[in-house]
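Novice: predicted model, plus sequence, below.
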Amino acid sequence: LTVRDKSIFKWLPLLGIAAGGIGFYTIPFLWGSLVAPAISHMDGTLVPVVEGKAADNIIQVIITRYLPTWFSTFALMGVVAAALSTAAIQLMTSAILVSRDLIHGFIKPDATDKQLIIWTKLAVIGLIILSLGIALWNPIALALYLTHVAVPGFAQWAPCLVGGVLWKRGTKQGAIVGTLAGTATLVVGFIFKFSNAIILSFIINVILYIIVSLFTPKPSEQVEGIFFDEVDEFLKEKV
């Protein structure tokens, strides 16, 4: 709320996402995909070469073999905390999207706050059951679900979120079509082992978001005023 420059106000969240992605995803990915395998192939290494599901534990194995026990304990606690916090945030975000955007937005616009809270709780339970069902149906390495489904799946929200902040011509129809098409492509590619489904799904999402937005009525002046004009007026106010 202390930011008064329009460019900073709009771009700072995106820069935060980029920095968070580098810190929380890129660096661990490089460590797990390059550093850890290199250590396991070194002469006299204490870490055996692992494949499949056993590869999920490679980081903890390296820490346990080369560092004191107390350090590995703290590292494990950090991994568990990071996993639980990430899962909780994604679960609650998905549940709120179901209750607010789906139930309140399309099915029951006159729903009360109490009813929306109930729907949110039911969505949490349903998403947990769905996640467990998918894991039991296709038991593969946990890292593959993260790299092929979870992270790319949430990345499908990026075009409509960024477009909603920076592009006045973006429409809800474009956001819906792009997100659904990108997610469907991602799921089909994961099930049928389609090559480069992650990149393809994101490209399809962006293209459809732009095309459908251009061929559907532009947002009303009221909506445009809420998301753009009011922000500009707020930023122009003196502290």
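Specialist: Happy to help now that I have it. Everything quoted here is computed from the prediction, not taken from an experiment. Residues are numbered from 1 along each chain as shown.
Novice: make it CA atoms for all contacts and neighbour counts henceforth
Specialist: Noted.
Novice: packing partners of the longest helix anywhere in the chain?
Specialist: If you go by DSSP state H, the chain has its longest helix at helix 69-96. Judged by 3 or more CA pairs under 8 Å, 6 or more residues apart in numbering; DSSP states H and E, helix 69-96 is in contact with helix 58-66, helix 113-137.
Novice: now the following helix or strand past the longest one, how far from the centre of its chain.
Specialist: The reference is to helix 113-137. As assigned by DSSP states H and E, the chain's next helix or strand after helix 113-137 is helix 142-145. For helix 142-145, the separation from the chain centroid amounts to 14 Å (computed by CA atoms, centre = their mean, to the nearest Å).
Novice: okay, one more to line up with it:
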Amino acid sequence: MDSSSTSVFELWGMSIGPIEIAFGLYLVFMLAIGIWAYKRTNDSSDYMLGGRGLGGAVTALSAGASDMSGWILMGLPGAIYFSGLSESWLALFLVIGAYINWKFIAGRLRSYTEIADNALTLPDYFAGRFHDGGKWLRIAAVIVMIVFYGYYIGSGLVAGSKLFESSFGYDYNTALLVSTIVIISYTFLGGFLAVSWTDFFQGLIIAISLVVAPIVLLVEYNGLTGIVEGVKATGENLGKENLASFTAGLFDENNAFKWITFLSLMAWGLGYFGQPHILARFMAIKSVNTVPQARRIGMTWMAICVLGAVFIGFAGIAYFGGDFTASEYKLLTPEEVAELNTSQGAEKVFLLLTQALFNPWLAGFLLAAIMAAVMSTIDSQLLAVSSSVTEDIYKPHMRPNASEKELVWVNRFVVILVAGIGIGVAMSGSKNVLNLVGQAWAGFGAAFGPVIIMSLLWKHMTRQGALAGIIAGGASVLIWDYIGNNTDIALFGLYELLPGFIIAALTIYIVSKMTTVGEQTANQFEWYSNEFKKYKS
């Protein structure tokens, strides 16, 4: 799309139009929140968990926004556009996983982290839960976070770079640098408070965009019937007759059920139990009694966003998938048409629909929604890993007597360091958002998920079992992924999260049965169980 046709003025040789202005105002607002939060951040507890004072709405939307990332506006619509409605199974299992996480983990984790020496980070919780005097649990957990957040942050930077590249004509590396600078700035300044409040507003923007765009598309096609007919016509033209089928992707050419595909899609829901940036919201909520309200808000938000994203990808098939010579597709160049028919290029379908359908000022707002989705995950991830490095490595092993002010500044500089790792991943690896997210999601889900669940529900889990589970889960994901990429054995096509999760859970159980729970740990679990029974979840 040539934005010069709507240019308002020229700046440094660049054409500045309504899209650029609307988008720029959004970025300024995010930075203003960072400055506001900076003035209210006095110690490491404020920087890492906002003083445990988040209300239900902020907790819900910030948890949802930090969860969904660029996947909800790029990865999911792109998958639907490229492969059809059968990709929506993944979204269904994610919704189920998110609900179970809110229902059975959120309140328990909030309660136990306060009992376990007021833990501020996930590694801090592990150490307090199992009284890890040797600190090996902390160290293992931090290593896992550094490794898999590299993939996760890289995926977000890829999504942000695609936005700048497609919308404003920047080359990929320049776009990568611009998006990184913006995200680092407010995370560096305001910490958890800035991240949570920016995520709250970004969650609102994402939800609005995923309501407005489908409504406009329904009007454009005079209802859902017109869109379905357009998708079917496109499928016939492209030789993909099953684009409108929910189940086509689950059966092969011989009509045999594809169990590995189905189990891989189902496994995505398991990832929720081990994501540090989501679990941090549970730890920071004002009280356990606030969890039910937050759960209702969060799940409503997620349902709206997932349905909107699926609809956008589906409607995009009808809008862009047919006769590209027709007048309504004049905004697409031949190069853009060719790119949309690849799995990576398909992730731009929401970007292109936005620019084709909307007034430039509204398009700027909706493009900001994509950047909001990207920012809201990267900022949370940067903060989660920087907090863990500071609280679990720097403070106990390097500077036990460090002042609160020093710890806050160490957090800020680790944010910059980890962002650099993410840039390296984004520049050197895959440029497919869904693939990068999948690797990180699996790593955290397998390494931390079973440990979190069993530590909250099983009295007889031991410190040795937790350590073995973290190592087994993280390592099995990396090994399974490597073998899967270098062999034709069908079993290794299974999404690595499922075998990793099972291996970690079995390892925890076996090792815990072979070792003994300390008296202090057992007494603390009894205390936690009695305290949690007082609340209604």
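Specialist: Looks like it arrived, so ask away. Predicted, not measured: the structure shown is a model, and the values here were computed from it.
Novice: give me the buried stretch members for the longest helix of the first structure, please.
Specialist: 72, 75-76, 91-92, 94-96 (16 or more other CA atoms under 10 Å).
Novice: stretch 520-527 of the second structure now?
Specialist: 521-522, 524-525.
Novice: same question for stretch 404-422 of the second structure.
Specialist: Applying 16+ other CA under 10 Å to stretch 404-422 of the second structure flags 406-412, 414-416, 418-422 as buried.
Novice: so who does K172 of the first structure touch?
Specialist: S213 (CA atoms under 8 Å, 6 or more residues apart in numbering).
Novice: re earlier: and the furthest pair within the buried residues of stretch 520-527 of the second structure?
Specialist: T521 and F525 (6.3 Å; CA to CA).
Novice: thinking again about what came up before, closest to K53 of the first structure out of the buried residues of helix 69-96 of the first structure?
Specialist: L76 (17.5 Å).
Novice: any figure for the gap between the corresponding residue of the second structure for the closest one and G160 of the second structure?
Specialist: Matched to the second structure by TM-score structural alignment, L76 of the first structure sits across from L367. With distances taken as CA to CA, to the nearest Å, L367 of the second structure is found 10 Å from G160 of the second structure.
Novice: just I115 of the second structure next, same as before
Specialist: 39 Å.
Novice: higher neighbour count, the two?
Specialist: Taking other CA atoms under 10 Å, I115 of the second structure and G160 do not tie; G160 has more neighbours (25 against 18).
Novice: look up how far V517 of the second structure lies from the more buried one.
Specialist: 46 Å.
Novice: go on, K405 of the second structure?
Specialist: K405 of the second structure is 37 Å from V517 of the second structure, by CA to CA.
Novice: check the secondary structure at D323 of the second structure for me.
Specialist: For D323 of the second structure, the assignment made with DSSP: H, G, I helix; E, B strand; the rest coil gives coil.
Novice: for S15 of the second structure, that is, sorry about that
Specialist: S15 of the second structure is classified as strand under three-state DSSP.
Novice: F9 is in contact with that one, correct?
Specialist: Yes: applying CA atoms under 8 Å, one finds S15 of the second structure in contact with F9, separated by 6.2 Å.
Novice: of those two, who's got more company?
Specialist: Of the pair S15 of the second structure and F9, S15 is the one with more neighbours under other CA under 10 Å, namely 17 against 12.
Novice: any figure for the gap between that one and T507 of the second structure?
Specialist: Taken as CA to CA, the span from S15 of the second structure to T507 of the second structure is 59 Å.
Novice: again with A233 of the second structure
Specialist: Taken as CA to CA, the span from A233 of the second structure to T507 of the second structure is 51 Å.
Novice: what comes up buried for stretch 216-228 of the second structure?
Specialist: Quick answer for stretch 216-228 of the second structure (16+ other CA under 10 Å): 217-218, 221, 227-228.
Novice: reformat those residues as TSV; add distance to G190 of the second structure and secondary structure.
Specialist: Listed next are those as TSV, based on distance: CA to CA, whole Å; DSSP: H, G, I helix; E, B strand; the rest coil:
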residue	distance to G190 of the second structure	secondary structure
L217	38	helix
L218	40	helix
Y221	45	coil
I227	44	helix
V228	46	helix
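Novice: with distance to F314 of the second structure added, can I get those residues in CSV?
Specialist: Below are these laid out as CSV (distance: CA to CA, whole Å):
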residue, distance to F314 of the second structure
L217, 11
L218, 12
Y221, 13
I227, 8
V228, 8
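Novice: show me which pair in the residues you listed is furthest apart.
Specialist: Pairwise over those, using CA to CA, the maximum falls at L217 and V228, 11.9 Å.
Novice: what sits in contact with each of those two?
Specialist: A315.
Novice: what's near enough to touch F282 of the second structure?
Specialist: With CA under 8 Å, 6+ apart, F282 of the second structure has these contacts: 59, 106-107, 109-110.
Novice: for A181 of the first structure, same thing?
Specialist: 201, 204-205.
Novice: distance of I198 of the first structure from Q222 of the first structure?
Specialist: 36 Å.
Novice: now swap in Y145 of the first structure and tell me
Specialist: Following CA to CA, the distance that separates Y145 of the first structure from Q222 of the first structure is 41 Å.
Novice: check V61 of the first structure too.
Specialist: Taking CA to CA, one finds V61 of the first structure at 57 Å from Q222 of the first structure.
Novice: so which of A233 and T507 of the second structure has more stuff around it?
Specialist: Taking neighbours as other CA under 10 Å, A233 of the second structure and T507 compare with T507 leading, 22 against 19.
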